[in-house]
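Engineer: Let's see this in three dimensions:
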Amino acid sequence: MPLLHLAPGVAIDEDEIVFTMIRAQGAGGQNVNKVSSAVHLRFDLGASSLPEAWKEALMQKADRRISSAGVVVIKAQAYRSQEKNRADALERLAALLASVAEPPKPRKPTRPTKGSQQRRLQRKVRHGEIKRMRGRVNED
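Structural biologist: Model (predicted):
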């Protein structure tokens, strides 16, 4: 049964995602020290059922959550309950995978407007005059 639907025809099965329950860090007192409510999600891109184009795009992405071995590691510890942290980790994984679902729009090269070119040249001339006035004073 698919756990996470990403796009039409693209879903991740539950057995592809490994959840590890760990103790959360930071403030929280006794609850943090004794309850493993934080969730460590691991998702291996190489062994997943994602399309090859998505795998390559994810490996090219400069994201610290993706290791050089192609494993996505997400740590969720924002909530006190394990279920909410698990859902948060899944949402963050889905957002990361959806970021490569659509290819980026091709850039349309544009030219500066005539007015912006004139303003730029006027600024350059004004700046040059200011610098010229900083020179030595000749009494000729």
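Engineer: C-alpha only now, for contacts and for neighbours.
Structural biologist: Fine.
Engineer: Go through the chain and flag its longest helix.
Structural biologist: helix 114-133 (DSSP state H).
Engineer: residue ranges of the helices in this structure, please?
Structural biologist: 30-34, 52-60, 82-98, 114-133.
Engineer: Out of the ones you listed, indicate the one that is most buried.
Structural biologist: When the helices of the chain are scored by mean count of other C-alpha atoms under 10 Å, the highest mean neighbour count falls to helix 82-98 (a mean of 17).
Engineer: quick one, that helix and helix 52-60 angle?
Structural biologist: 100 degrees (axes from the mean of the first three to the mean of the last three C-alpha atoms, to 10 degrees).
Engineer: what's next to helix 82-98, contact-wise?
Structural biologist: 4, 6, 21, 36-41, 54, 58, 74-79 (C-alpha atoms under 8 Å, 6 or more residues apart in numbering).
Engineer: Can you get me a residue count around residue 46?
Structural biologist: 14 (other C-alpha atoms under 10 Å).
Engineer: do the same with the one 3 residues further on
Structural biologist: The local packing count at residue 49 equals 14, with neighbours defined by other C-alpha under 10 Å.
Engineer: cool, and residue 21?
Structural biologist: For residue 21, the tally of surrounding residues (other C-alpha under 10 Å) stands at 17.
Engineer: follow-up on the earlier one: residue 70 is nearest to which of the helices of the chain?
Structural biologist: helix 52-60 (6.5 Å; C-alpha to C-alpha).
Engineer: If you count contacts, what does the closest one end up packed against?
Structural biologist: Packing partners of helix 52-60 (3 or more C-alpha pairs under 8 Å, 6 or more residues apart in numbering; DSSP states H and E): none among the helices and strands.
Engineer: How about residues contacting it?
Structural biologist: Contacts of helix 52-60 (C-alpha under 8 Å, 6+ apart): 45, 46, 66, 68, 70, 97, 100, 101.
Engineer: now the other sequence, so there's something to compare against:
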Amino acid sequence: MEKDKIISELQFKAVRSSGAGGQNVNKVSSKVVLSFDLKNSKVFSDEEKWHLETKLASRLTAEGNLILNCDEDRSQLKNKEIVTKRFLNIITTGLIVPKIRKVTKIPKSVIKKRIKDKKNLSEIKKLRKRPDLN
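Structural biologist: Predicted structure coming up:
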């Protein structure tokens, strides 16, 4: 995964941030909205796109866009850095393919040991009972 190519496909938009900040909030557009068009991306192969679509299904819009917001800082530049790092983290975790579990057979010795232990425990419990005097 090449970060430079992915970052070149990102679209950033500065928007006025809500919340605390006094007069600065009304004047400065410090909130950054990042949008990434996954379906039309040239960076990822079809298989990688499929993996990302399945893992990020709840975050994608109907058109297949990933939209992230950041208004943590008063600086637009810092917000842009934060949202870009968050985006790259989401993409890298979305591309991780889990290993397929190999089904293994239970060894016969393990089965025999389990049955032997069950019988042994059963015998111990039988000996705890009162003797039948009839």
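Engineer: coming back round to it: which of the contacts of helix 82-98 of the first structure are buried, as a ChimeraX select command?
Structural biologist: Selection of the buried residues among the contacts of helix 82-98 of the first structure in ChimeraX, burial being defined by 16 or more other C-alpha atoms under 10 Å:
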select :21,36,37,38,39,40,41,54,58,74,75,76,77,78
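Engineer: Take the contacts of helix 82-98 of the first structure and keep only those in strands.
Structural biologist: 4, 6, 21, 38, 39, 40, 41, 74, 75, 76 (DSSP state E).
Engineer: Can you find the partner of the fifth one in the second structure?
Structural biologist: Across the two structures, residue 39 of the first structure finds its equivalent in residue 32 of the second structure, going by TM-score structural alignment.
Engineer: Equivalent analysis for the last one, please.
Structural biologist: Taking TM-score structural alignment as the alignment basis, one finds that residue 76 of the first structure is matched in the second structure by residue 70.
Engineer: With residue 47 of the second structure as the reference, measure out to its match.
Structural biologist: 29 Å (C-alpha to C-alpha, to the nearest Å).
Engineer: try residue 9 of the second structure
Structural biologist: Residue 9 of the second structure is 19 Å from residue 47 of the second structure, by C-alpha to C-alpha.
Engineer: isn't the match of residue 76 of the first structure right up against residue 32?
Structural biologist: Yes - the criterion here is C-alpha atoms under 8 Å, and residue 70 of the second structure meets it with residue 32 at 5.4 Å.
Engineer: nearest spatial neighbour of residue 11 of the second structure, skipping sequence neighbours?
Structural biologist: Nearest residue to residue 11 of the second structure, sequence neighbours excluded (C-alpha to C-alpha, 6 or more residues apart in numbering): residue 35, at 5.3 Å.
Engineer: Give me the number of neighbouring residues for that neighbour.
Structural biologist: Using other C-alpha under 10 Å, the number of residues around residue 35 of the second structure comes to 17.
Engineer: next one: residue 69 of the first structure
Structural biologist: Residue 69 of the first structure, neighbours per other C-alpha under 10 Å, totals 10.
Engineer: Kindly report the same for residue 111 of the second structure.
Structural biologist: For residue 111 of the second structure, using other C-alpha under 10 Å, the count is 11.
Engineer: Just tell me what it corresponds to in the first structure.
Structural biologist: Per TM-score structural alignment, residue 111 of the second structure is not aligned with anything.
Engineer: Just list the residues touching residue 111 of the second structure, thanks.
Structural biologist: By C-alpha under 8 Å, 6+ apart, residue 111 of the second structure has no neighbours at all.
Engineer: Roughly how far does the match of residue 76 of the first structure sit from residue 17 of the second structure?
Structural biologist: On the measure of C-alpha to C-alpha, residue 70 of the second structure and residue 17 of the second structure end up 9 Å apart.
Engineer: what is in contact with those two at once?
Structural biologist: Joint contacts of residue 70 of the second structure and residue 17 (C-alpha under 8 Å, 6+ apart) are residue 31.
Engineer: Would you check how far apart the residue positioned nearest the centre of the first structure and residue 12 of the first structure are?
Structural biologist: The first structure has residue 63 as the residue nearest its centroid, 5.8 Å off, counting by C-alpha atoms, centre = their mean. Distance from residue 63 of the first structure to residue 12 of the first structure, counting by C-alpha to C-alpha: 20 Å.
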